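Enquirer: build me a model from this:
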Amino acid sequence: MSNQKRKCRQYSGEYLKYGVIPSVNNEQLPMCLLCEKTFTNEGMKPSRMNFHLKVKHPEKANRDVAYFRDLKVKFEKRSTIGGLFKSHGNEVEKGLIASYKVSKLIAKCGKSHTIGETLIIPAVKEIISTMMPTQKDITPSIPLSNSSVSSRIDEMASDIENKLYDELKTTQFSLQLDETTLRDNEALILAYVRYINSSHAVVEEFLFAEKLEVDTKGSTVYKAVEQFFKQKGIPLSNVIACATDGATSMVGRHRGFIAHLKREVPDIFTIRCVIHRQHLAAKHLSDRLHSTLQAVIKAVNRIKAHSLNDRIFRQLCHENEEEFERLLLHTEVRWLSKGNCLRRFYDLYDSVLDFFKCKLLDEKISTDLENRRADVAYLSDIFNKLNEVNIKLQGTKMCLINAKGIIMAFISKLDFYKSCLLRLDLNQFPSLKALKENQTDDSCLSDTDLDCYSSHLQALKEDMTIRFKDLKELKIPEWVVNPFQADATNADPNLVEELKTCKMTLKDHKISGLNDQLEKVHRENEARVKRESKLVKEIEDLKVDTLGLSYRIETLQIEKEIEIEKFSTKLQDPQETNDHLNEELSDKDASIGEYLNKLIEMEQINLDMCDRLANVEDEKIASTHWLESRFKDKIVEFEEIIGEMKTEKERLEMSLVRNGRYNCLLQELKALKEEYSHKFSEMEQKKS
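Expert: Got it, this is the predicted structure:
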């Protein structure tokens, strides 16, 4: 018997009527809710539990189950030391997470680390006390002191750097370097990397910024890069491409950084920065245009250099109701500065001339600027286009394939701009076009000016063609440019399988995109049909109103004839008849004038309706052409929808026919108006 397994009783919900629940520490042991005493498993018998209740708690023996259920709820909600520590631990953990998140936001915004305890914590306190007065203060559990924020930012930055270094150790990547000098003559070398991560996404990250102690020679830069890669355990052989500017220390054939790098990585692909070359090409100006640019910069500096001149010029712009009130300084190191400075200067050109004339600062500047208005307009337009190209070349997703398309397209556009100038087609040069339209004389844009501008465009094209020769000769595989239509058999054997999968995936996406566009067009057609039905209903209501107005005019005509007959019988007393006739005629004229005004309003409404119907018809035709050109391969699936569109078109044509009938009715009303005018003139003659 001793070796047999003892029977273990399990708790049942029916035992609650005896005031017993499972023990907190062991659910197989019963515990009394009244005295909180725990018994052995043998005490789980109903007889023993009933005996304990009647002997130890006789005053509670006759209580129902609801009483013990409420007692159980109170027991479960009681405060315990373990629960207090657990809730406090959860609060501290959440506060720590919030501290990291807020520190990340502070780092992103570039704010001072003290802003956490000086602004964010007080702001959170005010928000909680105002919006949730009963909520306890949670700010003490969020550490946002200066040192806490700094340590959080350093920890997160270190973690991000370590992850980046670990990825670069096993991943091939491209490197971009640039050397810069700070205000205190401190030289820095900046490095960026671009690679494909484990998720097959192109990632661009900032790698490091190292200080150059003495000089910025190519060997010094290479030693700094090599030392950093060795410290982080990143092999230089993982660098497959490198981009730099055109400085001699970078691209020198024997002692440049690229030369040192190629000795370590012979097969590396190197290229000069595309944006830097585009900026250098934009600086190529003729002597005349260069002197114009210097005159603009001199005028801007003359105004901006003195605070009094700046305030007076701002007040002058305010009085002239200019869109802007400040000029922009030109900064050579800013790529977009020159175009923005010229654009703002030309927008405030008249105010600038007024300022120099009124202040009498320098009559030569005012006269010189007046003679160079066309040059400033041209420079403003061409640098605006150069800025657009520069902005397109920026961004983390830009690559050589896209850059080649943008640069080659702009070079080809230069010939088009030149031909437009020679034909005096200035649509591509809005400032020059506005200048020519505002000034009637031909001296504002002479043949000499056109020759100067066209020569600059030709020189700009030749300069960019030379600078981007390597980019033009860069061969890009067909399957990279157009993987959907490229022949997979001519690609690299290692990429054939992936390319075919990509083609099928792109095809599925294209079909799904076409279906989405079809649904969108279908919804637009439904909305257009609703608008057309609403217009037809408005036209019908307008017809009803017009018929009522016509009936009212006919009634007035009959009443007019009756009144005329009455007045003809009273002509025996000319004075009385004349006064009465004048009074009646004035009343009738006012009434008829009111209805004629209403008729004119109805006619205007009808014209608006016709315009709206014409716009709807134009939208319909444009939508039909778009569908026919967009879904040639899916024409079989779209026949039903095209049929519906044709039906709607016929319905619109019928509406236009009914509209034509309504125009005929308006013409009849106009004829009736002329007839009334003629009769009124006859009545005036009779009265006289």
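
Enquirer: all contacts plus neighbour counts: C-alpha atoms, from now on.
Expert: Fine.

Enquirer: for residue 535, give its distance to residue 599.
Expert: 19 Å (C-alpha to C-alpha, to the nearest Å).

Enquirer: ok so residue 192 is a strand residue?
Expert: Yes: secondary structure of residue 192 (DSSP: H, G, I helix; E, B strand; the rest coil): part of a strand.

Enquirer: so it touches residue 204, yeah?
Expert: Yes: using C-alpha atoms under 8 Å, residue 192 is in contact with residue 204, at 7.1 Å.

Enquirer: overlap in contacts of the two?
Expert: Common contacts of residue 192 and residue 204 (C-alpha atoms under 8 Å, 6 or more residues apart in numbering): none found.

Enquirer: got the buried residues for stretch 48-66?
Expert: Buried residues in stretch 48-66, counted by 16 or more other C-alpha atoms under 10 Å: 49-50, 52-53, 61.

Enquirer: packing partners for the top helix by length along the chain?
Expert: For the chain, the longest helix by residue count, based on DSSP state H, is helix 496-569. Other elements packing on helix 496-569 under the criterion 3 or more C-alpha pairs under 8 Å, 6 or more residues apart in numbering; DSSP states H and E are helix 574-630, helix 639-687.

Enquirer: one more, so I can put them side by side:
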Amino acid sequence: MPPNKKFKYDDSFIQFGFIVINSGGEEKPQCVLCHNVLESSSLKPCKLKRHLETNHSSLQHKGVDFFQRQGQTLKNFRLDGTGMFFKENVAGLKASYEVSREIAIAKKPHTIGEQLILPCCKIIMSNLLGNSELEKLKQVSLSNNSVMRRIADMSNNILLQVVSKMYNSKFKFFSIQLDETTDVANLAQLCVYVRYVHEKQLEDEFLFCEPLDTTTKAKDIFNKVDRFFRLYDLRWEHVIGVCTDGAPAMLGCRSGFQTLVKEKSPNAIGTHCILHRQALMVKTMPDKLSCVLTTMAVKGKSSEKSLPFKKEIQEFLRDRKPELHSTFTDNSFLMLLAFSVDIFESVNFVNLALQGKEINALHSHEKLTAFNTKIVMWRSKLEKKNFAPFPELDQFLDDNELEANDDIIEVMKQHMFILKSNEIQEEFIDMINDGGAKLLHRDMSCSDFWIEMGQSYPNLSKMALKVLVPFVTTYECEAAFSTLLNIKNKYRHRLDVVHDMRVALSKTKPNIDELIAAKQVHPSH
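Expert: Below is the predicted model:
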């Protein structure tokens, strides 16, 4: 027997009052008057005309325009994906998700959607499009509970995407940085970022920010991270780097967090945040120089701002605080103050260079090596009484026709020695590559280069990335705490910030279409 013949709908069938509907993968005719769906074998002009004449004889002489209007109305009220009802509600649900995401990114209260955004949209639409269009806004739900649910949905979607990237990475290993702080409700919050290789680049991504339920001891912090790892099937042996601050709970040699991590992953690199180490280094200085800075700090003056207004400050102290006037007119004091301004300007420059996202060990090593080289040069200049590297000090000596005595220079040299002795040593892998690889290295960042070399030199690439992937600062956690303060303030002190923080800080965008597809579309959702 020949195969069953398939009939196709023709646009001319509308003259008989029929449109097409897909059912079970087949095209079937649907009457626009009684809404009955006929078999696909009825897709013949004679059968469609017979239905019109038999069932709707009073309307058989209506024109094509009449049947087209009836057909469009029927299409609009279909509940499947082709109906206007479905499309409008999907559009409203998508708008609700996207506005909720913007609310989270802006760190605003969830109530702002219903209290401010929606009323403003109504004002704009009524003025530009007329009141007839306001009905469409009813499809967009921005109530407090709706916004909260949208943010939670997007947060979970983002987290699953991040975990999936970690699973599917060519290099299975990753590193974490973590820090803890206390929020406005006096609740300890633990923040964790992760760095991994995704496709052909390194990615830094927010992992979670959750409260510590008991204390902030190393064991509590480890248990919190361990529970998260077990929940999402992340393995400790894949952790190759852990960066924390210098608190005993983090760096304790017997029971610190890094020690507990190394029990699970012996090859993990434990890093003390370079920014914190630099801050500790700068605090160490000779007594005389420390005394100068303490004097300025106690009196509420910034050394950088005080020096240009030396004369004004001297006049003020002479009239208001004579006991301090002699200190601020002492040339030795002012020389050390000028020296401090120059030194801290250089330190601040290095500190800013170490801050930011995607900072790795090689970048930090370059900046610190350059700074230490400068220190050696500055020390040799001081021995020759050459103050050119210290512009504020040099200008002060020239303006007042003064010379720094040996005692003052010795204090400065001592500070140079202290800075140099705190040099941060890092171990790096010798880069061995061929001529073609050298050309690539010239045009690519260091991390991108070694990821690219993964196929040609898999073992060497893996070794190099184990140096590049670990964090060297906790900058991103520190920046996240600023977001925490904005989201959870005294007016929202009971808020659970887990989902808001992830949506606000993640680089990964939520797959809103996937979320909509998983929902039953209804304006109350």
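
Enquirer: would you pull the TM-score for this pair?
Expert: The TM-score (TM-score structural alignment, normalised by the length of the second structure) is 0.67; 429 aligned residues with a C-alpha RMSD of 4.7 Å.

Enquirer: show me where the stretch 201-350 of the second structure has strands.
Expert: All strands of the stretch 201-350 of the second structure, identified by DSSP state E, counting those that start in this stretch, fall at 201-211, 239-244, 269-272.

Enquirer: show me how far the longest one is from its chain's centre.
Expert: Going back to what we said before, that points to strand 201-211 of the second structure. With C-alpha atoms, centre = their mean, to the nearest Å as the basis, strand 201-211 of the second structure stands 7 Å off its chain's centre.

Enquirer: same for it, what does it pack against?
Expert: strand 188-198, helix 446-452, helix 498-505.

Enquirer: so can I have JSON lines of the helices and strands packed on helix 496-569 of the first structure showing mean neighbour count?
Expert: As requested, those are exported to JSON lines (neighbours: other C-alpha atoms under 10 Å):
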{"stretch": "helix 574-630", "mean neighbour count": "15"}
{"stretch": "helix 639-687", "mean neighbour count": "14"}
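
Enquirer: which among the ones you listed is found nearest to residue 500 of the first structure?
Expert: Closest to residue 500 of the first structure of these is helix 574-630 (C-alpha to C-alpha; 24.6 Å).

Enquirer: what span of the second structure is that closest one aligned with?
Expert: Across the second structure, nothing matches helix 574-630 of the first structure (TM-score structural alignment).

Enquirer: for that helix, name the packing helices and strands.
Expert: Helix 574-630 of the first structure packs on helix 496-569, helix 639-687, going by 3+ C-alpha pairs under 8 Å, 6+ apart.

Enquirer: I'd like these laid out as JSON lines, including distance to residue 433 of the first structure.
Expert: Output for these, formatted as JSON lines (distance: least, C-alpha to C-alpha, whole Å):
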{"stretch": "helix 496-569", "distance to residue 433 of the first structure": "38"}
{"stretch": "helix 639-687", "distance to residue 433 of the first structure": "41"}
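
Enquirer: which residue packs closest to residue 277 of the second structure, ignoring adjacent ones?
Expert: residue 246 (7.9 Å; C-alpha to C-alpha, 6 or more residues apart in numbering).

Enquirer: correct me, but that neighbour touches residue 271?
Expert: No: the pair residue 246 of the second structure / residue 271 is not scored as a contact, 9.3 Å apart, by C-alpha under 8 Å.

Enquirer: what about these two, which has more around it?
Expert: Shown here are residue 246 of the second structure and residue 271; by other C-alpha atoms under 10 Å, residue 271 has more neighbours (20 against 16).

Enquirer: does that one touch residue 242 like I think?
Expert: Yes: Residue 271 of the second structure lies in contact with residue 242 (C-alpha under 8 Å); the separation is 6.0 Å.

Enquirer: how near is the residue lying closest to residue 29 of the second structure once chain neighbours are set aside to residue 215 of the second structure?
Expert: Excluding the flanking residues, the one nearest residue 29 of the second structure by C-alpha to C-alpha, 6+ apart is residue 20, at 4.7 Å. Distance, residue 20 of the second structure to residue 215 of the second structure, using C-alpha to C-alpha: 66 Å.
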